[in-house]
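J.: Output the structure for:
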Amino acid sequence: MPFINPEDGHLTVLNLFKTDTRARVDTLVKEMKAIVDTAAFPGWISSTVHRGEQTPGTANFIQWRGMQDLESRYNDSEFKHHTVPVFREITSFVRLMQTEVELSQRHPALGDVTEVSPDRDDYTVIEVLGVDPAEQGALVATLGTAHSWLVDVPGYRSQSVLRGIRSRNLEGGAGTLATVGTDNDFVVVYSQWDGKESYDTFRTLAEAEWPAARRGFHDKRNSLTTSTDWNGYRAVHTRSASQPVAV
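T.: Okay, here's the model as predicted:
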């Protein structure tokens, strides 16, 4: 199963898709599973498909050996002439984000590594924070401090912070990709909880009831971010390069 570990040095790609109906989410998941189950791309390590629960959409958490391997995939004829048109048709929003893992922290009861797997019952939250590239390092450092008080929040399991490198979408024309924003203008937070109820309780807690550490963290985070976007997910399918192709 895939693990989130900054020491691995993988290029981590998070592909976020939004659509307008739950039925189209079913189609998205089906198409993504088909790609994952036949993946044999040079440098591809793993893919884990997540189904959106808060709003209709999907996320694919993909690990690559490096940037060159990913670019080879994007330049592949099948990607340009089949994959891109299919996802253009069934989505209302696409963001393909190249990142690297800066840190991954877990509740002390959960061991030494963050696992991404549909065999677990995690409620996963993926949050994308916009940031001025000059402030990206400061935002990453600030996010890392949240673990110190999150460990006391009921239901918290893990938090991983990924430094954004580059974003793209499917609007490049002729099966090519278009750049979104500028390099290093976002940070991704991938967190795991024991259930949607625990996360909703945490997120909707009245600010007057926050501990001082949380209040200070949010003031600092908000001073650094230019935008926020999030969704809740369940991992529904995964495969790694060492696993056999599904039949």
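J.: C-alpha only now, for contacts and for neighbours.
T.: Will do.
J.: So residue 43 is in contact with residue 71, correct?
T.: No - the pair residue 43 and residue 71 does not pass the contact test of CA atoms under 8 Å, sitting 10.5 Å apart.
J.: Same drill for the two, tell me which one is more crowded.
T.: residue 43 (19 against 10; other CA atoms under 10 Å).
J.: so what's the more buried one closest to, chain neighbours aside?
T.: Counting by CA to CA, 6 or more residues apart in numbering, residue 65 is the residue found nearest to residue 43 once chain neighbours are left out, at 4.8 Å.
J.: Tell me the helix or strand right after the lengthiest strand in the chain.
T.: Ranked by residue count under DSSP state E, the longest strand found in the chain is strand 156-173. For strand 156-173, the following helix or strand on the C-terminal side (DSSP states H and E) is strand 176-180.
J.: show me where this protein has strands.
T.: Under DSSP E, the chain gives strands at 3-4, 11-18, 44-52, 57-64, 93-106, 114-115, 123-131, 156-173, 176-180, 186-193, 225-240.
J.: Point out the other elements, helices or strands, that the fourth one touches.
T.: Going back to what we said before, that points to strand 57-64. strand 11-18, helix 22-38, strand 44-52 (3 or more CA pairs under 8 Å, 6 or more residues apart in numbering; DSSP states H and E).
J.: Could you rerun that using 10 Å?
T.: Contacts defined by 3 or more CA pairs under 10 Å, 6 or more residues apart in numbering; DSSP states H and E place strand 57-64 against strand 11-18, helix 22-38, strand 44-52, strand 93-106, strand 225-240.
J.: Another for comparison:
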Amino acid sequence: MPFIDPENGYLTVINLFKTDTPERVHRLVGEMRAIVDVADYPGWISSTVHQGQERPGTANFIQWRGNQDLESRYAGDEFKHRTVPVFHEIATYIRLMQTEVELSQRHPSLGDVTEISPDRDDYTVIEILGVAPADQSELIRVQGAMHEWLVDVPGYRSQTVLRGIRSRGVGGTDGGLTAVGQEKDFVVVYSQWDGKESYDAFRALPSADQPAARRASLDKRDSLATSAEWNTYRVVHSRSAAQTTPA
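T.: The predicted structure follows:
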């Protein structure tokens, strides 16, 4: 199963899809599973499919050896003339985000490695924070420092912070990709919780009832972020290339 590790140097691509009906969500998941099950692209490491919970949509957390391998995939006929048209038909929104893992932290009771797997029961949150490119590193620092108090929040399991490199969308059914925003203008926060109840309680706690350290870090984060969007997910499928199997 895939592991999130800042030391492995992988390019992490997070593909977000939004749609408008449960039926289309199931179709998105089915199309993603079909692609993942036959994936054999040069430089491909792993793919993990997430099904939206709070809002209709899916996310695919994909690890690549590097950017050249990803670009070769995007340039291929199968991607441009089969993959893109199918998802363009089903989804109301597509965002393909290239990132690199800056840090991955867990509750001290959960060991040293962040694993993502359908065999786990994690309630996963993916949050996309917009940021001015000049403030990206500071936002990453602030988000990472939040781990100091997150470990005391009931239900918290892990937090991974990813530096955004570039985003692309789908321009049309011809398979062409278009730039979204500027380079380095976003940060992705991928977190795991023990369930919906814990996460909802965390988000709903009024500011007046929050510990001072939490209020201060959230205020600083909000002053740096230009936008924020999130959804919650369950991992429903995953597959890794043979060479990533731990010894």
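J.: So after superposing, what's the score?
T.: TM-score for the superposed pair, counting by TM-score structural alignment, normalised by the length of structure 1: 0.97. Supporting figures: 243 aligned residues with a CA RMSD of 0.8 Å.
J.: residues in contact with the residue located most distally from the centre of structure 2?
T.: The C-alpha centroid of structure 2 is most remote from residue 208, which lies 30.2 Å away (CA atoms, centre = their mean). By CA atoms under 10 Å, 6 or more residues apart in numbering, the residues touching residue 208 of structure 2 are residue 215.
J.: hmm, 7 Å instead?
T.: With CA atoms under 7 Å, 6 or more residues apart in numbering as the criterion, no residue contacts residue 208 of structure 2.
J.: Apart from its neighbours in sequence, what residue is nearest residue 4 of structure 2?
T.: Using CA to CA, 6+ apart, the closest residue to residue 4 of structure 2 is residue 114 (5.3 Å).
J.: For residue 71 of structure 2, see how far away the one you found is.
T.: To residue 71 of structure 2, residue 114 of structure 2 is 27 Å away according to CA to CA, to the nearest Å.
J.: got it, and residue 63 of structure 2?
T.: Counting by CA to CA, the gap from residue 63 of structure 2 to residue 71 of structure 2 is 13 Å.
J.: can you check residue 201 of structure 2 too?
T.: 41 Å.
J.: One more: residue 130 of structure 2?
T.: To residue 71 of structure 2, residue 130 of structure 2 is 24 Å away according to CA to CA.
J.: Repeat that for residue 240 of structure 2.
T.: For residue 240 of structure 2 relative to residue 71 of structure 2 (CA to CA), the value is 19 Å.
J.: what does residue 134 of structure 2 give?
T.: 26 Å.
J.: Check residue 159 of structure 2 too.
T.: 28 Å.
J.: Over to residue 170 of structure 2?
T.: Residue 170 of structure 2 sits 15 Å away from residue 71 of structure 2, going by CA to CA.
J.: can you check residue 126 of structure 2 too?
T.: 24 Å.
J.: returning to what we had before: ok, average deviation of the longest strand of structure 1 from structure 2?
T.: Here strand 156-173 of structure 1, set against structure 2 after superposition, deviates by a mean of 0.9 Å using mean CA distance after the TM-score superposition for structure 1.
J.: ok, residues contacting that strand?
T.: So strand 156-173 of structure 1 is contacted by 84, 88, 94-107, 140, 150, 176-180, 182-194 (CA under 7 Å, 6+ apart).
J.: Over to stretch 73-85 of structure 1?
T.: Residues contacting stretch 73-85 of structure 1 (CA under 7 Å, 6+ apart): 170, 175-176.
J.: who are the neighbours in contact with the nearest residue to residue 168 of structure 1 once chain neighbours are set aside?
T.: Spatial nearest neighbour of residue 168 of structure 1, excluding adjacent residues (CA to CA, 6+ apart): residue 179 at 4.4 Å. Contact analysis of residue 179 of structure 1 by CA under 7 Å, 6+ apart lists 167-169.
J.: Save those as a markdown table, and put in neighbour count too.
T.: What follows is the contacts of residue 179 of structure 1, written out as a markdown table (neighbours: other CA atoms under 10 Å):
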| residue | neighbour count |
| --- | --- |
| 167 | 24 |
| 168 | 19 |
| 169 | 20 |
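J.: Map these onto structure 2 and name those still in contact.
T.: Comparing those with structure 2 on both residues aligned by TM-score structural alignment, their matches' CA atoms under 7 Å, the contacts found in both are 167-169.
J.: Compile these into JSON lines and extend it with columns for distance to residue 52 of structure 1.
T.: Below are those laid out as JSON lines (distance: CA to CA, whole Å):
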{"residue": "167", "distance to residue 52 of structure 1": "20"}
{"residue": "168", "distance to residue 52 of structure 1": "20"}
{"residue": "169", "distance to residue 52 of structure 1": "19"}
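J.: Of these, just say which sits nearest to residue 26 of structure 1.
T.: Taking CA to CA as the measure, residue 26 of structure 1 sits nearest to residue 169 out of those, at 20.9 Å.
J.: ok, back up a step: now the longest strand of structure 1 against strand 11-18, angle please.
T.: In terms of direction (axes from the mean of the first three to the mean of the last three CA atoms, to 10 degrees), strand 156-173 of structure 1 departs from strand 11-18 by 80 degrees.
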